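Enquirer: My questions are about this predicted structure, shown below with the sequence.
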Amino acid sequence: MTDEKLREIQEVFIKRLSEFFPYKSGGKHKDFSKLDKLNLSESNRKHVSMSVNSTFTYGRISPPRTLGLLEPLFNPDEFTLFKEAYSYQAEKAKAIRMERAKTIHAYRKTIGRPTKSFSGGLEKGSVTTTANSEQVKIIKQTESGNYIVEVVGNKEKRLLGRDDMRLVQPSCPTKLIY
């Protein structure tokens, strides 16, 4: 099924519903008197009337529950066609929702993050002193905001935390005293 075929089927579906449920003489409200022939419970009747109204509003095929309740009004070929079109319509809507979710997720990952170019006052190539008194040269800033630095003197590369300005790996191993 294609999008154009779906639109055609949606138009046929709405046309058929408008034949079953025409506007009352005032032209504002639908006439749901045909629902009396279907012998629906009060909750099903309310569901069908709400679903039909939303169908006219949004121009989409009704969900399976409504289609099932309205099945006696359609001929079998139409009913099968409408069910297939609803399945395609639901798959398409799901694909669109998933695509939007990916876009929103990608956008949310960037909210509140520092810009990629050296933020936090340290510039590429600048020399700074860490919390344990080592002179380090900034090589680059990572995506998380930490810095990759080179220790001045021995050319050793390390990771520097952006907030506390302490080296993640201390220059000398700590000893446990018991």
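Expert: That came through fine.

Enquirer: drop to CA atoms for contacts and neighbour counts, all remaining ones
Expert: OK.

Enquirer: How many residues are close by Glu84?
Expert: Neighbourhood size, Glu84 [other C-alpha atoms under 10 Å]: 15.

Enquirer: try Pro76
Expert: So Pro76, with other C-alpha under 10 Å, has 11 neighbours.

Enquirer: Tell me which other helices or strands the helix or strand hosting Ser54 touches.
Expert: Assigned by DSSP states H and E, Ser54 belongs to helix 42-58. On a contact count with 3 or more C-alpha pairs under 8 Å, 6 or more residues apart in numbering; DSSP states H and E, helix 42-58 meets helix 3-20, helix 64-70.

Enquirer: in it, what's buried?
Expert: 45, 48-49, 51-53, 55-56 (16 or more other C-alpha atoms under 10 Å).

Enquirer: The strand ranked longest in the chain: what's the following helix or strand?
Expert: Identified as the longest strand of the chain according to DSSP state E is strand 135-141. The helix or strand immediately downstream of strand 135-141 is strand 147-151, counting by DSSP H and E.

Enquirer: Compute the inter-axis angle for that following strand and strand 135-141.
Expert: Interaxial angle of strand 147-151 relative to strand 135-141 (axes from the mean of the first three to the mean of the last three C-alpha atoms, to 10 degrees): 150 degrees.

Enquirer: Looking at the helices and strands packed on helix 42-58, which is nearest to Ala85?
Expert: helix 3-20 (6.1 Å; C-alpha to C-alpha).

Enquirer: Just the angle for that closest one relative to helix 42-58, thanks.
Expert: 130 degrees.

Enquirer: Below is structure B, check it against A:
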Amino acid sequence: MQSLLNAPTSKHQIKGSIFLGFLVPMHAFSPTLKQLQQEHFKARHIVYAYRYLEDNTLKEALHEDREPRNSTKPLLDMLRREDLINVAIFVVRYFGGVLLGVGGLMKAYGLALELCLEQAKCEPFIVPIHICEWVGLNALEALRARGLKYGVQVVVKETQSTGAWVDLIGAPHLLEKALGH
């Protein structure tokens, strides 16, 4: 399995319809969806697919946003074929006035992801681990910032007057960076 290191984008046009692709790490899923909905509110469709690991269970989903059934299936199929994990693909479609049919849409959505994959930088996926650490209160905000920067989940479990117990979840090498080692 591989995880994504960058966030490549693509743009292409087929019979007047414009397709914008956005391949992102899963930790950026919610903010990216919100941003795309705000920036592309005039777009006819925003479809997406994702694959991520949660509690040692692989979660996959496909959202077709009123497009014909299975027209976006190549997105999930390609993520599987490339063995990508903890990644999401969004494709924004501006309708160009010509119906493409299910086959045409499958090719168009697949091409959006294919163009993103050509620019993708990946690394082998490492199963995240979970550790519990004591952190002084003065260092807690810095730890949260580093956790966000390195894609490490930081959960404050118990706060006391001098510090807090926090759970950190992430790849071992990223945990070290988040902890400042």
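Expert: Yep, it's here. Small disclaimer: the values here were computed from a predicted structure and weren't measured.

Enquirer: Quantitatively, what TM-score do the chains reach?
Expert: Superposed pair, TM-score by TM-score structural alignment, normalised by the length of structure 1: 0.22. Supporting alignment: 65 aligned residues with a C-alpha RMSD of 5.1 Å.

Enquirer: re the thing from before, show me which residues of the longest strand of structure 1 are buried.
Expert: 136-141.

Enquirer: Closest one of those to Arg7 of structure 1?
Expert: Among these, Gln141 lies closest to Arg7 of structure 1 (C-alpha to C-alpha), at 51.3 Å.

Enquirer: Spatially nearest residue to that closest one (excluding sequence neighbours)?
Expert: With sequence-adjacent residues excluded and distances taken as C-alpha to C-alpha, 6 or more residues apart in numbering, Gln141 of structure 1 is closest to Tyr147, at 4.4 Å.

Enquirer: What is the neighbour count of that neighbour?
Expert: As a measure of burial, Tyr147 of structure 1 has 23 neighbours, counting by other C-alpha under 10 Å.

Enquirer: likewise the one 3 residues further on?
Expert: Other residues near Glu150 of structure 1 number 21, with proximity taken as other C-alpha under 10 Å.

Enquirer: Could you do Glu118 of structure 2 as well?
Expert: Neighbours of Glu118 of structure 2 (other C-alpha under 10 Å): 11.

Enquirer: remind me, longest helix of structure 1?
Expert: Scanning structure 1 for the helix with the most residues, using DSSP state H, yields helix 76-108.

Enquirer: hmm, who's touching the helix or strand just after that one?
Expert: Following helix 76-108 of structure 1 in sequence order, the next helix or strand is strand 127-129 (DSSP H and E). Applying C-alpha atoms under 8 Å, 6 or more residues apart in numbering, the contact partners of strand 127-129 of structure 1 are 135-138.

Enquirer: about what we covered before: from the buried residues of strand 135-141 of structure 1, which is closest to Ile96 of structure 1?
Expert: Taking the buried residues of strand 135-141 of structure 1 together and measuring to Ile96 of structure 1 by C-alpha to C-alpha, the closest member is Gln141, at 35.9 Å.

Enquirer: I'd assumed Arg158 was in contact with that closest one.
Expert: No - using C-alpha atoms under 8 Å, Gln141 of structure 1 is not in contact with Arg158, being 11.8 Å away.

Enquirer: In terms of secondary structure, what does the longest strand of structure 1 contact?
Expert: So strand 135-141 of structure 1, by 3+ C-alpha pairs under 8 Å, 6+ apart, packs with strand 127-129, strand 147-151.

Enquirer: need the ones you listed in JSON lines with distance to Ala95 of structure 1, can you?
Expert: Below are those laid out as JSON lines (distance: least, C-alpha to C-alpha, whole Å):
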{"stretch": "strand 127-129", "distance to Ala95 of structure 1": "50"}
{"stretch": "strand 147-151", "distance to Ala95 of structure 1": "39"}
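
Enquirer: Select, out of those strands, the one closest to Thr66 of structure 1.
Expert: strand 147-151 (59.1 Å).

Enquirer: Following element in sequence after the longest helix along structure 2, please.
Expert: Longest helix of structure 2, by residue count under DSSP H: helix 101-119. Counting by DSSP H and E, the next helix or strand C-terminal to helix 101-119 of structure 2 is strand 122-124.

Enquirer: what distance separates that following strand from the middle of the whole chain?
Expert: 14 Å (C-alpha atoms, centre = their mean, to the nearest Å).

Enquirer: Could you list the buried residues of that strand?
Expert: Applying 16+ other C-alpha under 10 Å to strand 122-124 of structure 2 flags no residue as buried.
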